[in-house]
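**Q** Kindly generate the corresponding structure for this input.
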Amino acid sequence: MRRTFSNIWQLSVKELWSLWRDPVMLLLIVFSFTVMVYTAASAIPDTLNNAPIAIVDEDDSPLSQRIAAAFYPPQFTQPERIGVAEMDAGLDAGRYTFVLHMPSNLQRDVLAGRPAEVQLNVDATRMDQAFSGSAYVEQIVSEEAEAFVQRHRTDAALPVELVLRARFNPALDKTWFSSLLQIIDNITMLAIILTGAALIREREHGTIEHLLVMPVTPTQIMLAKVLAMGMVVLVAAALSLQFVVRGLLEVPIEGSVWLFLTGAALSLFANTALGIYLATVARSMPQFGLLLMLVLLPLVLLSGGATPRESMPTVVQHLMLAAPTTHLVQLGEGVLYRGAGLDVVWVQLLALLLIGSVLFALSLQRFRRMLSQMG
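**A** Okay, here's the model as predicted:
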């Protein structure tokens, strides 16, 4: 037993030295857990941020002024007051994404209970801002008009008032969600890439034959790759969570980081085994890259991070329960967002352990077959 642990340790050190002498892989790890996490959190295309808006106020009443004052950063820039003649020219030149036109007698018609229309002109070439911003503008105008009417007409008070309270992310800031989700995606991606590339590199350089004449077993070789690469990714993820997410992006973490890292370690156990399995199927690095695309896309897009699992077809939901990323996303959301403890996420931990054990057994069988063919 002591000899076994010694062999695994020595082989793990060899894997770490091989990774240290590969500057491209090191750069990929640093880039993934720094730049990719920051850009994924701060450059979200479907988030309305500093959208330029102009106001055409022909009513110039307290109601119209109240509506105009309701648009402020960070969703919108400071509204610019313009005339009707400047509206089309501003949209054509791209100076404004939205132009809100409030006609004369707006306040009089609203207080009298007569139909009143407000025109919103949108530059739809800025598709993301136009799509999400139109809903923002409509909601702001409706809320301000309703509040104004209730203040000046006592008979307009509604018997029921809807109050929205968002738990865990009160400001609905997508930076909180995207940064943590990017770390989970990077854990999956790098775990598969590092172990698969390490095995293919050894096979292409002929160093795998050197291991066959040494007193080591296929299980020890595979465990060393899983432990070494898994440890590197886990340390990088922990540093990114502490210094990029918590420090640079100032995203609050509700639950236990150690509990999340425990789940990440079990996910790494499964994904590194999957990387070795793909490396035994591929005959070269280009083939491994193609297989990687076929595997990573479903793992990332269907895991429940990019799209809620409840919005997917039932068949897809059941199929993706066999993927480790699905359970890591559920565990990460529960622990890091909601502060869940072990009594809540033990199901995900157990699922990750079972999936990892099955993938490790399949990969080990395939790895032994590959070594027997080479020997």
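
**Q** contacts and neighbour counts: CA atoms only from here.
**A** Noted.

**Q** Dead centre of the protein: give me the residue that sits there.
**A** The residue lying closest to the centre of the chain (C-alpha atoms, centre = their mean) is Leu181, at 3.1 Å.

**Q** I figured it was touching Gly305, is that so?
**A** Yes: the pair Leu181 / Gly305 is scored as a contact, 6.5 Å apart, by C-alpha atoms under 8 Å.

**Q** Where do the strands of the chain begin and end?
**A** For the chain, applying DSSP state E gives strands covering 53-57, 80-81, 98-102, 119-122.

**Q** Redo those as TSV? Include mean neighbour count.
**A** Shown next, in TSV, are the strands of the chain (neighbours: other C-alpha atoms under 10 Å):
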stretch	mean neighbour count
strand 53-57	23
strand 80-81	14
strand 98-102	24
strand 119-122	16
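
**Q** Here is a second sequence; please produce its structure as well for comparison:
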Amino acid sequence: MLFSSLANIWRLGVKELWSLWRDPVMLILIIYTFTASVYTAASAMPDTLHNASIAIVDEDQSQLSNRITSAFYPPQFVKPRTLTQQQVDAAMDAGDITFALTIPTGFQRDVLSGKSVALQLNVDATRMSQAFSGSGYVQQIVAAEVSEFVQRHRATTTLPVGIELRARFNPGLEKMWFGGLMQIINNVTMLSIILTGAALIREREHGTLEHLLVMPVTPTEIMLAKVWSMGAVVLFAAAVSLNLVVRGWLKVPIEGSIPLFLAGAALCLFATTAMGIFLATVARSMPQFGLLMVLILLPLQMLSGGMTPRESMPQFVQNVMLFAPTTHFVDLGQAILYRGAGIETVWKPFLWLACIGSVLFWASLARFRKTLSSMA
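**A** Take a look at the predicted model:
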């Protein structure tokens, strides 16, 4: 009896794989999700200032103003443009520049005489990421150049206490190291829900689900077949992306055990594929399924701790998200891939995922049986 049931689960899963193979849209989605999407998340949105456009209105034309102008260089800034105040207004209105620094007449004279001098910095705040970090960069650069000019060397006040920065696990503070790996973790959740839910809805729309009802298979076997087949596709794609895109293309070092991470991903897939089937039994069509995906997927990804630490969230949100599989998947993924943690460190997230996956599976199975009984 057991071998017969396992054979049914295997054959039904192979049928799901053939159905996916004949669906070019889903295949393109899988390939894009674990290649271009991972690369884009890692490299297209840098947190640090990069190639910001700046214009200088130099009304002083002094040695100090020239020093300040020459202090803005790549990679933080492009070569400064020297404009008049009227040209600056037009350039900023057109979106050609992000920063405009105005150096007034008599600036060097007033600085050397010890007078208080104000520089005007106009910022295009619609470019939010550059405006936020770039304003601080401009202020630091101007202050450093003025201090050097006045003191004739880069003298600093020696403090009795010094802070030595040691950045562990990411010494260069490279955003690319974080973005690529977290995108894979997020994509595992997203794609597993989409594939299992779409597979069930596709069968219901094509009428093949009724054919399964007259075959000697049980709802448990049907559901397990969808879980293992779609989970295997996502797990294989994640492993390939981790090795070829992240380690090969992006040159991101992986500290921990990839097999251990994939084992945790398999447990997460057990939970998320069951969640996809549950959503597919609630939705009546693919558009409805897509709307449910938006309601479920965004909180799962944004509140899991992948985008911002859970400690900075309200306590109520932290408690609720303990019952979400993505919270523990992000926890074990970061521990293994970034910090090289072993099973002795991540056994708790593994246990959480096993419990959450079991609950979601049986809840989805009960809903799936109810759906099948209403069709019979």
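
**Q** Got a TM-score for the two of them?
**A** Scored against TM-score structural alignment, normalised by the length of the first structure, the superposed chains reach a TM-score of 0.88; 374 aligned residues with a C-alpha RMSD of 2.8 Å.

**Q** ok, now which ones touch the residue nearest to the centre of the first structure?
**A** If you count contacts by C-alpha atoms under 8 Å, 6 or more residues apart in numbering, Leu181 of the first structure has them with 305, 329.

**Q** what's the counterpart of it in the second structure?
**A** Aligning on TM-score structural alignment places Leu181 of the first structure opposite Met182 in the second structure.

**Q** What of Leu16 of the first structure?
**A** Using TM-score structural alignment as the criterion, Leu16 of the first structure maps onto Leu17 of the second structure.

**Q** Val227 is in contact with that match, correct?
**A** No: shown here, Leu17 of the second structure and Val227 do not form a contact pair, counting by C-alpha under 8 Å, at 11.3 Å.

**Q** The two: which is more packed in?
**A** A count of neighbours by other C-alpha atoms under 10 Å puts Val227 above the other of Leu17 of the second structure and Val227, at 26 against 19.

**Q** What is the burial count for the residue lying closest to the more buried one once chain neighbours are set aside?
**A** Nearest non-adjacent residue to Val227 of the second structure, counting by C-alpha to C-alpha, 6 or more residues apart in numbering: Thr273, 5.7 Å away. Other residues near Thr273 of the second structure come to 32 when the count uses other C-alpha under 10 Å.

**Q** for Gly206 of the first structure, same thing?
**A** Count around Gly206 of the first structure with other C-alpha under 10 Å applied: 11.

**Q** Which residues are in contact with it?
**A** Gly206 of the first structure neighbours (C-alpha under 8 Å, 6+ apart): none.

**Q** if I look at it, how far off is Ala40 of the first structure?
**A** Counting by C-alpha to C-alpha, to the nearest Å, the gap from Gly206 of the first structure to Ala40 of the first structure is 39 Å.

**Q** Ser70 of the second structure - how many residues pack around it?
**A** When neighbours are defined as other C-alpha under 10 Å, Ser70 of the second structure has 11 of them.

**Q** ok, for it, nearest residue in space, not its chain neighbours?
**A** Pro80 (8.0 Å).

**Q** Then Ile276 of the first structure?
**A** Distances taken as C-alpha to C-alpha, 6+ apart place Gly196 nearest to Ile276 of the first structure, at 5.0 Å, with adjacent residues excluded.

**Q** residue contacts, the one you found?
**A** Gly196 of the first structure makes contact with 272, 275-279, 288 under the criterion C-alpha under 8 Å, 6+ apart.

**Q** May I ask which of the residues you listed has the most neighbours?
**A** For those, counting by other C-alpha under 10 Å, the largest number of neighbours falls to Thr272: 33 neighbours.

**Q** Quick one: map it onto the second structure.
**A** Under TM-score structural alignment, Thr272 of the first structure pairs with Thr273 in the second structure.

**Q** coming back round to it: for the strands of the first structure, please prepare TSV with the additional fields distance to Met231 of the first structure.
**A** Output for those, formatted as TSV (distance: least, C-alpha to C-alpha, whole Å):
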stretch	distance to Met231 of the first structure
strand 53-57	49
strand 80-81	54
strand 98-102	50
strand 119-122	50
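
**Q** Return the residue of the first structure that is most distant from the centre.
**A** In terms of distance from the mean C-alpha position of the first structure, Ala112 ranks first, at 48.5 Å (C-alpha atoms, centre = their mean).

**Q** re earlier: counting neighbours, what do you get for the residue nearest to Ser70 of the second structure?
**A** The tally of other residues near Pro80 of the second structure (other C-alpha under 10 Å) stands at 20.

**Q** Let me know the distance separating Ala52 of the second structure from Pro171 of the second structure.
**A** The gap separating Ala52 of the second structure from Pro171 of the second structure is 24 Å, by C-alpha to C-alpha.

**Q** Looking at these two, which is more packed in?
**A** Set Ala52 of the second structure next to Pro171 and count neighbours by other C-alpha under 10 Å: Ala52 wins out with 21 against 9.

**Q** Give the full set of residues in contact with the nearest residue to the more buried one once chain neighbours are set aside.
**A** Nearest residue to Ala52 of the second structure in three dimensions, chain neighbours excluded: Phe77, at 4.5 Å (C-alpha to C-alpha, 6+ apart). By C-alpha under 8 Å, 6+ apart, the contact set of Phe77 of the second structure is 49-54.
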